[in-house]
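Peer 1: Provided below are the primary sequence and the corresponding predicted coordinates.
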Amino acid sequence: MASRSPPPAALGSRVPRRARARHWLLVAGFLLLALNLRPALTTVPPVLAEIQRDFGLASSVAGLLTTVPVLCFAVMSAVTALLSRRIGLHNALSLFLVLVLVGTVIRGIGTAALFGGTVLVGVGIAVANVLLPAVVKRHFPHRAGLMTGLYMMFMGIGASIAAAATVPLAGVTGHGWPVATAMWGVLCLVALVCWAPTREPPRTAALEAVPVLRFRQLARSPLAWQLTVFMGLQSLGYYSVLTWLPSLFMDSGLDARQAGLLLGLANLSGIPASLTTPMIAHRMRRQSSLAVLLLFVGAAALLGLMTAPAAAPVLWVVLLGLSQGGAISLALVLVVLRSRSTEQAAELSGMVQACGYSLAAGGPFVVGLLQDFSGGWVMPVGFLLVCLVVQVGAGALAGRPRHVDADSDERHGGVLGK
């Protein structure tokens, strides 16, 4: 009897199709992960006044709703690379989605659930913050600029849509902010369904010949600290603006809906810069000029918010979004470009984000204190402007072409080995 097995050519044609399907599933899952990085955070500021009213929170305590996740970023970033080595890169990112889903859904139950859910959200997002650059290094090393830009773009889309739509959703549902913020957990479910099939056992990952750097070794690298200051101060500015920009505009005479839309526009306007900055940076030998350019854009926005916030609010938030979107994407692509392997990228990302977010965590709280102390916004925005100048100086230094292991090795007499 003649064999009914398909000819070799047919078998060969199936393999590339399956490989392509797996590749596009990986890309889709990766981008859906990025889409879930910010909605759990950006849904809070537009309804912060309602949260304060419902739970009787002072401004400084309300600022903790943004500060607590950043503290979680700092703590968890230090151990996320270890977690990835223990349970696998893909499994750790699935854990991120589960934690953010649970934290998002429970926050409206009561005061304890509000802060408990905020902790879960912060822990989950911290895992993804650290590991997404490692995913780029492992799966897309020759498209680092493009994939970093795409995941920053999707992160910005998620942030902007969530910020702009939460207040309208609260009105449409008729159940206020608890339901409107919890609804964004649906995005986590969609991402989990898409990402879960891409899981791979940790043991299947090939060991790379490039040495893995631990924190003790990275701490000897000036480059690692330059990246840390650059990303830390960028995050300080971002989370301070995320928390207080709607309040600034409402104090200037705008209503809550307008202020929420402006926050959404700030995130939305950062998308073009988030997409293009990593692609441009990947083609450049030195990225210092990009950091300096972002200084001028961000400084113009902050000066406008300091002196005449209601005069041209759309212009100020567009400039602010371009500056912040470009800066965070530049920081993340520099983590990829300044490391030689997936493991180095994860460890460097962990240090940069653990120390950087420790620096950033106090930003919303300090801005709230300065606002309470001064009764206005000139002093808080001036504080952010000073931080921006220091941030760009660190970025200009980190933009010089070298790798983090060579940087530390040269400074300390070959301690890392080759």
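Peer 2: Good, I have the coordinates. Numbers count the residues shown, from 1 in each chain.
Peer 1: C-alpha from now on. contacts and neighbour counts both.
Peer 2: Noted.
Peer 1: center of this protein, which residue is that?
Peer 2: Asn129 (5.7 Å; CA atoms, centre = their mean).
Peer 1: list the buried residues in the one helix or strand that one maps to.
Peer 2: Following DSSP states H and E, one finds Asn129 within helix 111-139. Neighbour-count burial for helix 111-139, counted by 16 or more other CA atoms under 10 Å, picks out 113-138.
Peer 1: can you show me the strands along the stretch 301-418 of the chain?
Peer 2: Shown for the stretch 301-418 of the chain, no strands are assigned by DSSP state E, counting those that start in this stretch.
Peer 1: what about the helices in it?
Peer 2: 313-337, 342-360, 363-374, 378-398, 404-411 (DSSP state H, counting those that start in this stretch).
Peer 1: just these: most buried one?
Peer 2: Burial of the helices of the stretch 301-418 of the chain is given as mean neighbour count (mean count of other CA atoms under 10 Å); helix 342-360 ranks first at a mean of 27.
Peer 1: mind giving me the packing neighbours of that helix?
Peer 2: helix 64-87, helix 111-139, helix 215-218, helix 222-251, helix 313-337 (3 or more CA pairs under 8 Å, 6 or more residues apart in numbering; DSSP states H and E).
Peer 1: how about the nearest residue to Glu343, chain neighbours excluded?
Peer 2: Spatially, and ignoring its direct neighbours in sequence, Glu343 is nearest to Val212 (5.9 Å; CA to CA, 6 or more residues apart in numbering).
Peer 1: contacting residues for the residue nearest to the centre of the chain?
Peer 2: Leu37, Ser77, Gln353 (CA atoms under 8 Å, 6 or more residues apart in numbering).
Peer 1: the last one touches Leu131, doesn't it?
Peer 2: Yep, that's Gln353 we're talking about. No: counting by CA atoms under 8 Å, Leu131 is not a contact partner of Gln353; they are 10.7 Å apart.
Peer 1: presented hereafter is structure B, for comparison with structure A:
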Amino acid sequence: MTSAHRHLPPLWVMTLGLVAVAANLRTVMASVPPLVETIAADLGLSSAAMGALTTLPVLCMGVFAPAAQKVAARIGAPGAVEIAAACLAVGTGLRYFGDLVWPLYAGTFAAGVGIAVGGTLLPGLVKELFPPQRSGLVTGLYMFAMMGGATASSALSVPLMGWLGSWQGSLASWALLGVVGLTAWFPVARGAERHRAATAARHDLEHRLPWRHATAWLVAAYLATQSWQFYSSLAWLAPTFVAEGWDPTHAGYLLSVFSFAQLVSGLLGPALSDRVHDHRRLLLLAALCGLVGQLGLWLGPTAAPWLWAVVLGLGQGAAFALALVLIVDYSATPSGSGRLAGMAFFVSYSIASLGPTTMGALRDATGGFTAVWMSLALLMLLQIALAWRLRPGLRRVA
């Protein structure tokens, strides 16, 4: 270990901090859908207003991703992630006062800003703080924690409402996980600040987004295509089977299976990337899994619904986790990784936030979900084409 790296906490402490923060990056969104009907009836909100509770964080993830770089330029990426963790905890806790409408949306907005800053800067910190030969495994743990938080918050929202006596308490209870993330990240931020001070001469001070970089646009296009499909699938998988006559509870279980499959592939994909030089093999395998799931939901949804959900989840989980690996791989420095993440997330999430609404309009126009899954399957062909172009040796962001 170099003298500079002696300033860093032990590897397990940094991994714990990363995982604890990552576990909060989807809970604010995933905890809402099971409670939509209850919240809408209690507050008298329309379906469009309720949809904003899920769309608002996704929009924040796109709009505020570039701002993350400006904050990091002023106080350093570790300190910016600490602020992001605080925004997540405070914003989630503010939803306890959801008997008034404005705290519900204000809290969601604050948490969305935290998601944008944390999600943008963490890939660069993986490159800066962890050994290169462990970047895939650490990225997999990051993905596993993020999707694990989403799965848990979705599955426990209704039981927590019963245990705590209100939907407000259920939504706000995830602030405790935010406090855990903030606490676990504190020693990482302090050690990383000492590390950055010891290596200040070698740090890249460029923080402009790489708008003229061809590789950055390719990664952004891939992530935009993947994210559009993921958020559209998340929004419409359960309603597809409710329309087929399923009980909503069982449709919710199907959505949980979809999320759990992402946990598995989200950890496995990046771990394998440490051993597979040409990541296109893994990217294409993930895309083919997603395509099989979408074709099944398009052509024969009731033939094997649980299989389609599992295969689609495996493909979506691996595709997103590998996109995080690409952000690390296609950057020459930690600053370059943060700049690439800022641009890719701004482009992809701004576009992906329109996915569920667009697919919903398509469903309304056609009177069913067949066209939705057909469109997503066709879009997967574009993802396959983009994955094929993500070859080793592309010019890196530096």
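Peer 2: Alright, I've got the coordinates. Bear in mind that the values here come from a model prediction, so they are computed numbers and not experimental data.
Peer 1: just give the TM-score of the two.
Peer 2: Comparison of the two superposed chains (TM-score structural alignment, normalised by the length of the second structure) gives a TM-score of 0.90, and 388 aligned residues with a CA RMSD of 2.4 Å.
Peer 1: coming back round to it: now the helices and strands packed on helix 342-360 of the first structure as TSV including distance to Gly376 of the first structure?
Peer 2: Formatted as TSV, these follow (distance: least, CA to CA, whole Å):
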stretch	distance to Gly376 of the first structure
helix 64-87	20
helix 111-139	27
helix 215-218	41
helix 222-251	9
helix 313-337	17
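Peer 1: the ones you listed: which one's closest to Phe383 of the first structure?
Peer 2: The minimum distance between Phe383 of the first structure and these falls on helix 222-251, with 9.5 Å, by CA to CA.
Peer 1: what span of the second structure is the very next helix or strand once past that closest one aligned with?
Peer 2: Using DSSP H and E, the helix or strand that follows helix 222-251 of the first structure in sequence is helix 256-283. The counterpart of helix 256-283 of the first structure in the second structure, counting by TM-score structural alignment, spans residues 248-275.
Peer 1: quick check: the gap between the corresponding residue of the second structure for the residue nearest to the centre of the first structure and Val113 of the second structure.
Peer 2: Per TM-score structural alignment, the equivalent position to Asn129 of the first structure in the second structure is Gly119. The gap separating Gly119 of the second structure from Val113 of the second structure is 10 Å, by CA to CA, to the nearest Å.
Peer 1: where do the contact lists of the two overlap?
Peer 2: Contacts common to Gly119 of the second structure and Val113, judged by CA under 8 Å, 6+ apart, are Met61.
Peer 1: which residues does Ala21 of the first structure contact?
Peer 2: No contacts exist for Ala21 of the first structure under CA under 8 Å, 6+ apart.
Peer 1: which stretch of helix or strand covers it?
Peer 2: helix 8-35.
Peer 1: out of the helices and strands packed on helix 342-360 of the first structure, flag the one nearest Ala180 of the first structure.
Peer 2: helix 111-139 (14.0 Å).
Peer 1: average offset of the closest one relative to the second structure?
Peer 2: Aligned to the second structure and superposed, helix 111-139 of the first structure gives a mean residue distance of 1.3 Å (mean CA distance after the TM-score superposition for the first structure).
Peer 1: in the second structure, what residues pair with whichever helix or strand comes after that helix?
Peer 2: Later in the chain than helix 111-139 of the first structure, the nearest helix or strand by DSSP H and E is helix 144-173. Per the alignment by TM-score structural alignment, helix 144-173 of the first structure matches residues 135-164 in the second structure.
Peer 1: can you pull the buried residues of that stretch?
Peer 2: 135-155, 157-158, 160-161.
Peer 1: after superposition, how close is that stretch to the first structure?
Peer 2: Looks like 1.5 Å for stretch 135-164 of the second structure (mean CA distance after the TM-score superposition for the first structure).
Peer 1: ok, now how distant is the spatially closest residue to Leu268 of the first structure that is not a sequence neighbour from Leu95 of the first structure?
Peer 2: Among residues not flanking Leu268 of the first structure along the chain, Ser160 sits closest, at 5.1 Å (CA to CA, 6+ apart). Remark: distance between Ser160 of the first structure and Leu95 of the first structure (CA to CA) = 24 Å.
Peer 1: rewinding a little: number of nearby residues for the residue nearest to Glu343 of the first structure?
Peer 2: Counted with other CA atoms under 10 Å, the neighbours of Val212 of the first structure add up to 19.
Peer 1: that one: what's it in contact with?
Peer 2: Glu343, Gln344, Glu347.
Peer 1: what does the second one correspond to in the second structure?
Peer 2: To tie it back to what came earlier, the one meant is Gln344 of the first structure. By TM-score structural alignment, Gln344 of the first structure lines up with Gly336.
Peer 1: surely its match meets Met343?
Peer 2: No: using CA under 8 Å, Gly336 of the second structure is not in contact with Met343, being 10.7 Å away.
Peer 1: the first structure: which residue goes with Ala22 of the second structure?
Peer 2: In the first structure, Ala22 of the second structure lands on Ala34 (TM-score structural alignment).
Peer 1: could you do Leu218 of the second structure as well?
Peer 2: In the first structure, Leu218 of the second structure lines up with Gln226, judged by TM-score structural alignment.
Peer 1: cool, and Phe186 of the second structure?
Peer 2: Aligned by TM-score structural alignment, Phe186 of the second structure pairs with Ala196 of the first structure.
Peer 1: how far away is its match from Leu97 of the first structure?
Peer 2: Distance from Ala196 of the first structure to Leu97 of the first structure, by CA to CA: 10 Å.
Peer 1: neighbour count winner among these two?
Peer 2: Ranked by neighbour count (other CA under 10 Å), Ala196 of the first structure and Leu97 place Leu97 first, with 27 against 15.
Peer 1: what range does stretch 357-376 of the second structure cover in the first structure?
Peer 2: The aligned range for stretch 357-376 of the second structure is 365-384, by TM-score structural alignment.
Peer 1: got the contact list for the matching stretch?
Peer 2: Counting by CA under 8 Å, 6+ apart, 59-60, 63-64, 67, 237, 240, 244, 248, 302, 305-307 sit against stretch 365-384 of the first structure.
Peer 1: try stretch 286-293 of the second structure
Peer 2: 307-316, 318-319, 377, 380-381, 383-384.
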